[in-house]
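**Q** this one's structure only:
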């Protein structure tokens, strides 16, 4: 395969031998790591053909889509550093229901995801167990 940049296409098998009138199925895998439009040319090189014989070429295209949402979040020290205000409501199970009770202790398995939302600029906190 030839192209202008590092391309995210791979072909399997990379090589093989065919008898006259025989066919071979190839798999082209597209594995991009960047948001981009990709275009490359797949060229079939035949070793024992006439020098003036035209090369078999296939132009391949691929495009990436942005994920709906992607988070890369560092572990929060919101609970361990004591930044959580103890009087804030905490989720508590009462029977089959979960209620938020002011001043209740958090379950020891509680994890905190902390990030800034670009729309409002205010910290967002969500409790997960």
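**A** Cool, got the structure. Computed from a predicted model, the values in this text were never measured in an experiment.

**Q** all contacts plus neighbour counts: C-alpha atoms, from now on.
**A** OK.

**Q** neighbours of residue 38, just the number please.
**A** When counting by other C-alpha atoms under 10 Å, one arrives at 19 neighbours for residue 38.

**Q** Quick one: residues contacting residue 125.
**A** By C-alpha atoms under 8 Å, 6 or more residues apart in numbering, the residues touching residue 125 are 112-115.

**Q** Presented hereafter is structure B, for comparison with structure A:
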């Protein structure tokens, strides 16, 4: 086993500050802070449409145009979707299309219930 000789220790002690000086400079601070976690500039309108559709279902039930079971069948998925959208922003195109298709299906079902009276 080799012993570390004093000149090598001195060399390492001198090399450490020099290596620290060669690190790249830190990036300057950003002019505006980044958005909070989970929030960004993507506005797909899915949350607003979900809230409007849920309100429409509630109004139709209050007016007696649809029954309680039909209102629950429509409003429970909308409530679940609203809750998920509070904590998750749909980022991918595929996810936004899937949510829009689901909202379209719920809207079509509501229209069908209203047409049959």
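**A** Great, that's in hand. Values in this document were obtained by computation on a predicted structure and should not be read as measured data.

**Q** Got a TM-score for the pair?
**A** The TM-score (TM-score structural alignment, normalised by the length of the second structure) is 0.23; 51 aligned residues with a C-alpha RMSD of 5.4 Å.

**Q** Just the buried residues from the contacts of residue 125 of the first structure, in ChimeraX please.
**A** ChimeraX command restricting the contacts of residue 125 of the first structure to the buried ones, with burial defined by 16 or more other C-alpha atoms under 10 Å:
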select :112,114,115
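
**Q** nearest to residue 37 of the first structure, of the contacts of residue 125 of the first structure?
**A** Nearest to residue 37 of the first structure out of the contacts of residue 125 of the first structure is residue 115 (C-alpha to C-alpha; 30.8 Å).

**Q** What separation is there between the closest one and residue 41 of the first structure?
**A** 43 Å (C-alpha to C-alpha, to the nearest Å).

**Q** quick one, helices of the second structure?
**A** 6-21, 46-62, 68-87, 93-116 (DSSP state H).

**Q** Tell me the buried residues in the first one?
**A** Of the residues in helix 6-21 of the second structure, none is buried by neighbour count under the rule 16+ other C-alpha under 10 Å.

**Q** Which strands or helices does it pack on?
**A** Contacting helix 6-21 of the second structure under the criterion 3 or more C-alpha pairs under 8 Å, 6 or more residues apart in numbering; DSSP states H and E is no other helix or strand.

**Q** go on, the second one?
**A** Contacts of helix 46-62 of the second structure with other secondary structure elements, assessed using 3+ C-alpha pairs under 8 Å, 6+ apart, are made with helix 68-87, helix 93-116.
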